[in-house]
Structures are given as structure tokens and as C-alpha cells.
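Enquirer: model the structure of this input:
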Amino acid sequence: MKAIVWLLPLLFILHDMEEIILAIPWKNSEAPKKRFIRVRFVPFGTFFNTESFSIAVCEELLLLTLVSAFGYFTGHYELWLGFLAANILHLILIHLIGTALVYRSYVPGAITALLTMIPCCLIFLDALHLLQYPVWKLILSVAAGTVVAAVNMKLLHRCGEVFTNYVSSFFQ
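Expert: Okay, the predicted model is just below:
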């Protein structure tokens, strides 16, 4: 387990680099306006610049690194397994189904979601084999990790405008 625990933050940042580089230019282009005209939700809608989006990604990376370090140093991988499951669910439900398939167009993050989902699933299966958690512990781990990750992401999206104003204040 100690060898694979660090793959979670690594795969996360590989995926989020695509979003950091392309999300705001894509959001500001005509592409989402054409595709999302009938829908009230536009991906990356609360982030108005790359800098504010990067702050959110940095916080998520720090959280995943701390969870991985906790598992590495204590041998308790329950929360790490939950965050890995939450990451897999995010890649599938948000990127592959929620945006790319529903809107039938490229949305930043879709390519690396597909590419990182496969190793994440393999790591999850390997961790299940190595940890041999009882079903109740597995369910609690996945539920806890998913709830914490979802609440964290919701808070970060709500703070998008705050991050934008904070970054902009440096140059006024």
C-alpha cells in the first residue's frame, strides 16, 4: 500500500492540469455558449480566471496529499480509499457522463478523466485486495470520502468569486 498511496495525488494533478490550462479559455469562448444554451449549468461557471481556479485545485491537491500522508504514516487507509473512490466517481459522473456525454462536446478535463480513470480503478481494485476490508468498512470509507470530497468541492465552487476578487486585489 505504501507504494501506491501517492498515486492518488499524482493522478489528480495530472487530470487537473488539463482543467487549469484549458478551463477558463474554454469557458470564455463561444463553445459553452452554443452547447449550454438550454442548460443553466456551465462547467467552471464560478471561476472567472485561471488563478482563482488554480487556488481551488491547490487546496484539493493539499487535501489529497495530507490524506495520502496520513495513510502512509499510520497504515490507516480508510479515508484514502474513500477519496480514491470519490475521485473515480467524479471522473465518471461529472466529466464523462455529466459533461462530455450529455453535451456531446469537448469539455476541459474529459480527456484526462478518461486516461486517469483507468489507473484509478485498477489502484482501487489493488487496494481492495491488499487491505481486505470487511464490506461495512469499505462502505463507510467510500461514503465518508465521497461526502467530504463533495462538500469540499461545493465549498470551493462557492468560493470561486471570492478567489477571483482576492487574486484581482493584488493588482489594484
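Enquirer: use CA for all of it now, contacts and neighbours both
Expert: Will do.
Enquirer: for Phe44, what are its contacts?
Expert: Contacts of Phe44 were listed using Cα atoms under 8 Å, 6 or more residues apart in numbering, and they are Ala23, Ile24, Lys27.
Enquirer: so which of those residues wins on neighbours?
Expert: Ala23 (24 neighbours; other Cα atoms under 10 Å).
Enquirer: do I have it right that Glu18 meets Pro108?
Expert: Yes. Contact criterion Cα atoms under 8 Å: Glu18 and Pro108 qualify, at 6.3 Å.
Enquirer: show me the contacts of Phe44 that map onto helices.
Expert: Those of the contacts of Phe44 mapping onto helices are Ala23, Ile24, Lys27, per DSSP state H.
Enquirer: pull out the buried residues from stretch 68-78.
Expert: Ser68, Ala69, Phe70, Gly71, Tyr72, Tyr77, Glu78 (16 or more other Cα atoms under 10 Å).
Enquirer: ok, which pair from these is furthest apart?
Expert: Within the buried residues of stretch 68-78, Ala69 and Glu78 form the most distant pair, 12.4 Å apart (Cα to Cα).
Enquirer: look up which helix or strand the residue lying closest to Leu61 once chain neighbours are set aside falls in, please.
Expert: Among residues not flanking Leu61 along the chain, Pro9 sits closest, at 6.2 Å (Cα to Cα, 6 or more residues apart in numbering). Counting by DSSP states H and E, the element that carries Pro9 is helix 7-28.
Enquirer: for comparison, sequence B:
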Amino acid sequence: MQKYILLLPILFIFHDMEEIIGFGWFFRKNPQLFSKYPKVTKAYRDYTTEGMALAVYEEFIPFFGISLLAYFLENTILYVFWYGLLLSLTAHFVVHIGQSILLKTYIPSLLTSLICLPVCVQMLLKTADDLTFDRTNILLIVLSIILMMLNLKFAHHLMHQFGKRLHDPTPK
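Expert: Purely as a prediction, here's the structure:
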């Protein structure tokens, strides 16, 4: 398990760089998405590259922090939380692939999702042997996934607020 732990934050940042670099261009090139998919409008109404970078940085902190702690402390509970983060990231890649299929076009995040998904699946399989999937550990995995979902919601809030401030012409 130890040899895979630090790969998680590397995969995260590799993938999210594609999102930071590409989504501004993608939204400018595809303005019809906002009228066709109202949820996109709500989630990205004040999108800025700077806001996206802030959200990615905020999301990176738990991935990096838990991975470092698990690597250096070699603690079973941290390994279990790490596994939950790996499951979260794997699901994130699947969602992006699904979004691209639904939209019938490339979206910034597709390329790295296609590259990283098989790596994550392999990591899940290789590290599962080192964990015991008893009730407590399954609950910890579910808890870590829920916490990451809440963190993603918070990161989107930060992105929205930061973008709104950047678009506001009046200085504060």
C-alpha cells in the first residue's frame, strides 16, 4: 500500500490542471450549455480561472494532507480514509467521462480522466488486499467519501464567491 499512497495527490493535481487550464476556454466556446443545462449555469455562473484554481487548491489540501499522514504514520485509520479519497477520485473520473458522453464532446477533464481512471482502478485493487473491510472500516470509507463530497460543495462555493468578487467592478 505504501508505494501507492503519494500517487493519489499527484493524480489529483495532474487531472485538475486540465480543468483549470481548459474550463474557461470551454465555457467561452460553448455558451449554449448554460441555456441547455441550467445546473451548469448555477454551478459555474461566476466562473473564473482564478476561482477554479482556488477551489482546486482547497480540494488538494485533504488529498495531500491525508496522503502525507498515511505515508509517514503508517496508520490503519489513515489508510482507510486514504482509500475513501481514492474511491472519491475514481468516481470523479467516471463522472467526467459520463459528462463528456452526455454532451457528446470533449470536456476539459476527459483526457486526464481517461488516463487516470485505469491507474486508480489498479490502485484500488492493489491496496484493497492491505485493508480489512469490516463494518468500522466501511463506515470510515463512507465517511471520507461524504466529507469529500461536502468539501467539493464548499470548494464550488469558494469558486463562486471568488469569481463573483473578481467580476464585481466596485472595489471593496
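Enquirer: quick TM-score on the pair, please.
Expert: The TM-score (TM-score structural alignment, normalised by the length of the first structure) is 0.86; 166 aligned residues with a Cα RMSD of 2.2 Å.
Enquirer: against which helices or strands is the lengthiest helix in the second structure packed?
Expert: Assignment by DSSP H gives helix 135-167 as the longest helix of the second structure. Contacts defined by 3 or more Cα pairs under 8 Å, 6 or more residues apart in numbering; DSSP states H and E place helix 135-167 of the second structure against helix 38-44, helix 49-73, helix 76-103.
Enquirer: pull out the buried positions in that helix.
Expert: Judged by neighbour count using 16+ other Cα under 10 Å, the buried positions of helix 135-167 of the second structure are 137, 140-142, 144-145, 147-148, 151-152, 155-160, 162-164, 166.
Enquirer: ok, back up a step: of the contacts of Phe44 of the first structure, closest to Val57 of the first structure?
Expert: Of all those, Ala23 has the smallest distance to Val57 of the first structure: 12.1 Å, by Cα to Cα.
Enquirer: sorry, back to before: mind putting the helices and strands packed on helix 135-167 of the second structure into JSON lines with distance to Val119 of the second structure?
Expert: Formatted as JSON lines, these follow (distance: least, Cα to Cα, whole Å):
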{"stretch": "helix 38-44", "distance to Val119 of the second structure": "29"}
{"stretch": "helix 49-73", "distance to Val119 of the second structure": "16"}
{"stretch": "helix 76-103", "distance to Val119 of the second structure": "9"}
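Enquirer: Val121 of the second structure is nearest to which of those helices?
Expert: helix 76-103 (7.2 Å).
Enquirer: list the buried ones in that closest one?
Expert: Judged by neighbour count using 16+ other Cα under 10 Å, the buried positions of helix 76-103 of the second structure are 78-91, 93-94, 96-97, 99-100.
Enquirer: so who does the residue nearest to Ile141 of the second structure when sequence neighbours are not counted touch?
Expert: Leaving aside its chain neighbours, Ile141 of the second structure sits nearest to Gly84 (4.5 Å; criterion: Cα to Cα, 6+ apart). Going by Cα under 8 Å, 6+ apart, Gly84 of the second structure touches Leu140, Ile141, Val142, Leu143, Ser144, Ile145.
Enquirer: give the aligned equivalent of Gly84 of the second structure in the first structure.
Expert: Under the alignment by TM-score structural alignment, Gly84 of the second structure pairs with Gly82 in the first structure.
Enquirer: would you turn the ones in helices among the contacts of Phe44 of the first structure into a markdown table with distance to Leu61 of the first structure?
Expert: Listed next are these as a markdown table, based on distance: Cα to Cα, whole Å:
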| residue | distance to Leu61 of the first structure |
| --- | --- |
| Ala23 | 17 |
| Ile24 | 19 |
| Lys27 | 22 |
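Enquirer: from these, which is closest to Glu51 of the first structure?
Expert: Distances from Glu51 of the first structure to those, taken by Cα to Cα, are shortest for Ile24, at 9.6 Å.
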